[in-house]
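Participant: Below is the structure, and that's it, no one-letter string:
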């Protein structure tokens, strides 16, 4: 059973306004009625009574703790499939010497681009939004959704599409100096993180290559599914690697992903 603690900070005025179509429905994610979140009064601001405020709740789910931005108003709001799984509060705080707390998110903060604009320290994003191990994906479709739509965790909420995260903070090349810049959100000189990203991009690049030949995304995913059969994702990765790739060192530089188009998206897709 999930337990939730809600909190809000001081009011925040985001630059990007959300249209009514961006406000998702408030229907619960599942038919089981979850216990209402417990509001810690010590964490509530005197400014938190506004109708546009959105609460951040802590959700314990299957042994993991998540901080979730509820898209429905009020601390007792039911969960929705479109609630946003947030990185640590430190990602939004410029002064790391003060007490770290989430800002007071509003309706206009609930689009991905609006939320991204509030991030001060992208290096805190990986542990929360990173793709994880290949073994955590049940099939090729779930891996592609992580990239293209964002991973959804039943009973918790949704993470942003990694294509948008990578567009915002991924590897870039300065056109003036012709020098590359390391991805701001991915850990540097971290062999484990590099391996996870390399294996993840191994499949993303294959799917995008197939799409460039005229296939739809679903067709490109199905091509890999037809190859996977009963294999797990790590087994499929080993099967598809060339002999040269298998002999390569894991700790090499992380690959740069393609640069998909950016832009805000409506949460309720």
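Facilitator: Ah, there it is. Just so you know, these numbers come straight off a predicted model, no measurement behind them. Residues are numbered from 1 along each chain as shown.
Participant: When you work out contacts or count neighbours from here on, use the C-alpha atoms and nothing else.
Facilitator: OK.
Participant: Could you measure from residue 212 over to residue 205?
Facilitator: Taking C-alpha to C-alpha, to the nearest Å as the measure, residue 212 falls 10 Å from residue 205.
Participant: Check which helices and strands the helix or strand hosting residue 145 sits against.
Facilitator: Per DSSP states H and E: residue 145 is located in helix 140-148. Judged by 3 or more C-alpha pairs under 8 Å, 6 or more residues apart in numbering; DSSP states H and E, helix 140-148 is in contact with helix 162-169, helix 191-212, helix 217-228.
Participant: how many other residues sit next to residue 205?
Facilitator: For residue 205, the count of nearby residues is 13 (other C-alpha atoms under 10 Å).
Participant: Give me the distance between it and residue 226.
Facilitator: Here the criterion is C-alpha to C-alpha. By it, residue 205 lies 17 Å from residue 226.
Participant: Please apply the same query to residue 246.
Facilitator: Between residue 246 and residue 226 the distance is 22 Å, computed by C-alpha to C-alpha.
Participant: do the same with residue 200
Facilitator: Separation of residue 200 from residue 226 (C-alpha to C-alpha) stands at 18 Å.
Participant: go on, residue 235?
Facilitator: Counting by C-alpha to C-alpha, the gap from residue 235 to residue 226 is 14 Å.
Participant: Which of the two has more residues huddled nearby?
Facilitator: Comparing residue 235 with residue 226 by other C-alpha under 10 Å, the one with more neighbours is residue 235, at 13 against 9.
Participant: for the more buried one, helix, strand, or coil?
Facilitator: Look at residue 235: counting by DSSP: H, G, I helix; E, B strand; the rest coil, its state is helix.
Participant: who's in contact with it?
Facilitator: Listed by C-alpha atoms under 8 Å, 6 or more residues apart in numbering, the contact set of residue 235 is empty.
Participant: Distance check, it against residue 228.
Facilitator: In this view, residue 235 and residue 228 are 8 Å apart by C-alpha to C-alpha.
Participant: do residue 38 as well
Facilitator: 44 Å.
Participant: Residue 105 too?
Facilitator: From residue 105 to residue 228 the distance is 42 Å (C-alpha to C-alpha).
Participant: go on, residue 167?
Facilitator: In this view, residue 167 and residue 228 are 29 Å apart by C-alpha to C-alpha.
Participant: And the nearest residue to residue 236 once chain neighbours are set aside, how far from residue 234?
Facilitator: Nearest residue to residue 236, sequence neighbours excluded (C-alpha to C-alpha, 6 or more residues apart in numbering): residue 228, at 5.7 Å. Separation of residue 228 from residue 234 (C-alpha to C-alpha): 10 Å.
Participant: Please identify the buried residues of the helix or strand where residue 5 lies?
Facilitator: Taking DSSP H and E as the criterion, residue 5 maps to strand 4-7. Under the neighbour-count criterion of 16 or more other C-alpha atoms under 10 Å, strand 4-7 has 4-7 buried.
Participant: dropping in the other structure now:
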């Protein structure tokens, strides 16, 4: 059932390294997921530098999905949202026709600590590419959880899966799940969606007689369920859904046409995209 194995590529974002998985050269999307970064794990000492912060920057045509295992990030955006995100919560920002935001480590800078999480982008269907920008924060009560007696704990971050639905507004059929597995635990990914993948964020798992480790994404063929066995304690992120059609991606912009991306680049270069009210003194220039 495994169609492709993607190894993360390490990227230095300026004081903070991530493992980039999507987009990948030969497989750019899984369902609507077009971008997938593994942040950390990285331990910070108190008073670490501001070069780690992500200054205000723009997006179009997508929703960003921030989910943490450890740490804390402060989000500020151009629709007026200011929101701290902590482990087990979801920040879902819909860019639509255009939004700007920053991600800063204000509280972590005071005390230090471990930063570990996933930043994903979900491409919007064509009918919603130019929708109004919006931001939503969801706590654990909005995200269904499940625990089995043999060592599986699961949280549905967004979409529908395993007979449950998260209270996160999405724009196309999709699923996004956090599994925590004890060593020896077994769990099955059903054949519910045509495009599915699993990312090993921590530990090792066995699928179809082979062992896969942290930093690898397994992309599956459609049609049959997939059985996982945890070789060690493991964290696995499940993702996928219905495809939304091919997309172009350049810098922070996603669109179904190259012309729309060129317009977004021109708008950012000319200063026509509003900066966050609560964070407007600096920004990331167009590369």
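Facilitator: Now that the structure is in, tell me what you want to look at. No experiment lies behind these values; they were computed from the predicted model shown.
Participant: now what about the TM-score between them?
Facilitator: The TM-score (TM-score structural alignment, normalised by the length of structure 1) is 0.24; 120 aligned residues with a C-alpha RMSD of 6.8 Å.
Participant: between residue 38 and residue 228 of structure 1, who's got more neighbours?
Facilitator: Higher neighbour count among residue 38 of structure 1 and residue 228: residue 228, with 18 against 15, using other C-alpha under 10 Å.
Participant: My guess is that one contacts residue 238. True?
Facilitator: No - using C-alpha atoms under 8 Å, residue 228 of structure 1 makes no contact with residue 238, being 10.9 Å away.
Participant: ok, and for the host helix or strand of residue 266 of structure 2, which residues are buried?
Facilitator: Using DSSP H and E, residue 266 of structure 2 sits in helix 258-269. For helix 258-269 of structure 2, the neighbour count (16+ other C-alpha under 10 Å) marks 260-261, 264-265, 268 as buried.
Participant: And stretch 217-233 of structure 1, by the same measure?
Facilitator: Residues of stretch 217-233 of structure 1 classed as buried by neighbour count (16+ other C-alpha under 10 Å): 217, 220-221, 224-225, 228, 232-233.
Participant: any chance of the residues you listed in TSV, plus distance to residue 113 of structure 1?
Facilitator: Below are these laid out as TSV (distance: C-alpha to C-alpha, whole Å):
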residue	distance to residue 113 of structure 1
217	23
220	28
221	27
224	31
225	32
228	35
232	34
233	31
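Participant: out of the residues you listed, which one sits closest to residue 116 of structure 1?
Facilitator: Distance to residue 116 of structure 1 across the buried residues of stretch 217-233 of structure 1 (C-alpha to C-alpha) is lowest for residue 217, with 25.8 Å.
Participant: how near is the closest residue to that closest one other than its chain neighbours to residue 114 of structure 1?
Facilitator: Among residues not flanking residue 217 of structure 1 along the chain, residue 211 sits closest, at 6.1 Å (C-alpha to C-alpha, 6+ apart). Per C-alpha to C-alpha, residue 211 of structure 1 is found 29 Å from residue 114 of structure 1.
Participant: got it, and residue 191 of structure 1?
Facilitator: From residue 191 of structure 1 to residue 114 of structure 1 the distance is 32 Å (C-alpha to C-alpha).
Participant: The two: who's more crowded?
Facilitator: Set side by side, residue 191 of structure 1 and residue 114 show more neighbours around residue 114, with 19 against 15, by other C-alpha under 10 Å.
Participant: Residue 110 of structure 2 versus residue 44 of structure 2, what's the distance?
Facilitator: Going from residue 44 of structure 2 to residue 110 of structure 2 by C-alpha to C-alpha gives 10 Å.
Participant: In terms of neighbours, single out the busier of these two.
Facilitator: A side-by-side neighbour count of residue 44 of structure 2 and residue 110, using other C-alpha under 10 Å, places residue 44 first with 17 against 12.
Participant: Was I right to think the more buried one contacts residue 114?
Facilitator: Yes - Residue 44 of structure 2 is within contact range of residue 114, at 6.2 Å (criterion: C-alpha under 8 Å).
Participant: quick one: buried residues of the host helix or strand of residue 65 of structure 1?
Facilitator: Following DSSP H and E, one finds residue 65 of structure 1 within strand 64-69. Judged by neighbour count using 16+ other C-alpha under 10 Å, the buried positions of strand 64-69 of structure 1 are 66-69.
Participant: Report the two of those separated the most.
Facilitator: For the buried residues of strand 64-69 of structure 1, the maximum inter-member distance is 9.8 Å, found between 66 and 69 (C-alpha to C-alpha).
Participant: between those two, what contacts are shared?
Facilitator: 85-86.
Participant: Please identify which helix or strand holds residue 110 of structure 2.
Facilitator: Using DSSP H and E, residue 110 of structure 2 maps to helix 106-111.
Participant: Likewise for residue 187 of structure 2?
Facilitator: Going by DSSP H and E, residue 187 of structure 2 is part of strand 186-189.
Participant: name the helices or strands packed onto that strand?
Facilitator: Packing contacts for strand 186-189 of structure 2, counted by 3+ C-alpha pairs under 8 Å, 6+ apart, involve strand 226-230.
Participant: what's the angle between the next helix or strand after the strand it packs on and strand 226-230?
Facilitator: Counting by DSSP H and E, the next helix or strand C-terminal to strand 226-230 of structure 2 is strand 234-241. On the basis of axes from the mean of the first three to the mean of the last three C-alpha atoms, to 10 degrees, strand 234-241 of structure 2 is oriented at 160 degrees to strand 226-230.
Participant: So for strand 234-241 of structure 2, what gets flagged as buried?
Facilitator: Of all the residues in strand 234-241 of structure 2, those buried under the rule 16+ other C-alpha under 10 Å are 234-241.
Participant: of all these, which comes closest to residue 104 of structure 2?
Facilitator: Distance to residue 104 of structure 2 across the buried residues of strand 234-241 of structure 2 (C-alpha to C-alpha) is lowest for residue 237, with 24.1 Å.
Participant: and the closest one, what does it touch?
Facilitator: Residue 237 of structure 2 neighbours (C-alpha under 8 Å, 6+ apart): 176-179, 198-201.
Participant: could you check the distance from residue 158 of structure 1 over to residue 244 of structure 1?
Facilitator: 37 Å.
Participant: more crowded one of the two?
Facilitator: Looking at residue 158 of structure 1 and residue 244 with other C-alpha under 10 Å, you find the greater number of neighbours at residue 158, namely 24 against 7.
Participant: excluding its backbone neighbours, what's nearest the more buried one?
Facilitator: Spatially, and ignoring its direct neighbours in sequence, residue 158 of structure 1 is nearest to residue 152 (4.2 Å; C-alpha to C-alpha, 6+ apart).
Participant: Count the residues that sit near the one you found.
Facilitator: When neighbours are counted by other C-alpha under 10 Å, residue 152 of structure 1 comes out with 19.
Participant: Also residue 174 of structure 1?
Facilitator: 9.
Participant: Spell out the secondary structure type for the nearest residue to it once chain neighbours are set aside.
Facilitator: Leaving out its chain neighbours, the residue that sits closest to residue 174 of structure 1 by C-alpha to C-alpha, 6+ apart is residue 180, at 6.1 Å. Put simply, residue 180 of structure 1 is strand when judged by three-state DSSP.
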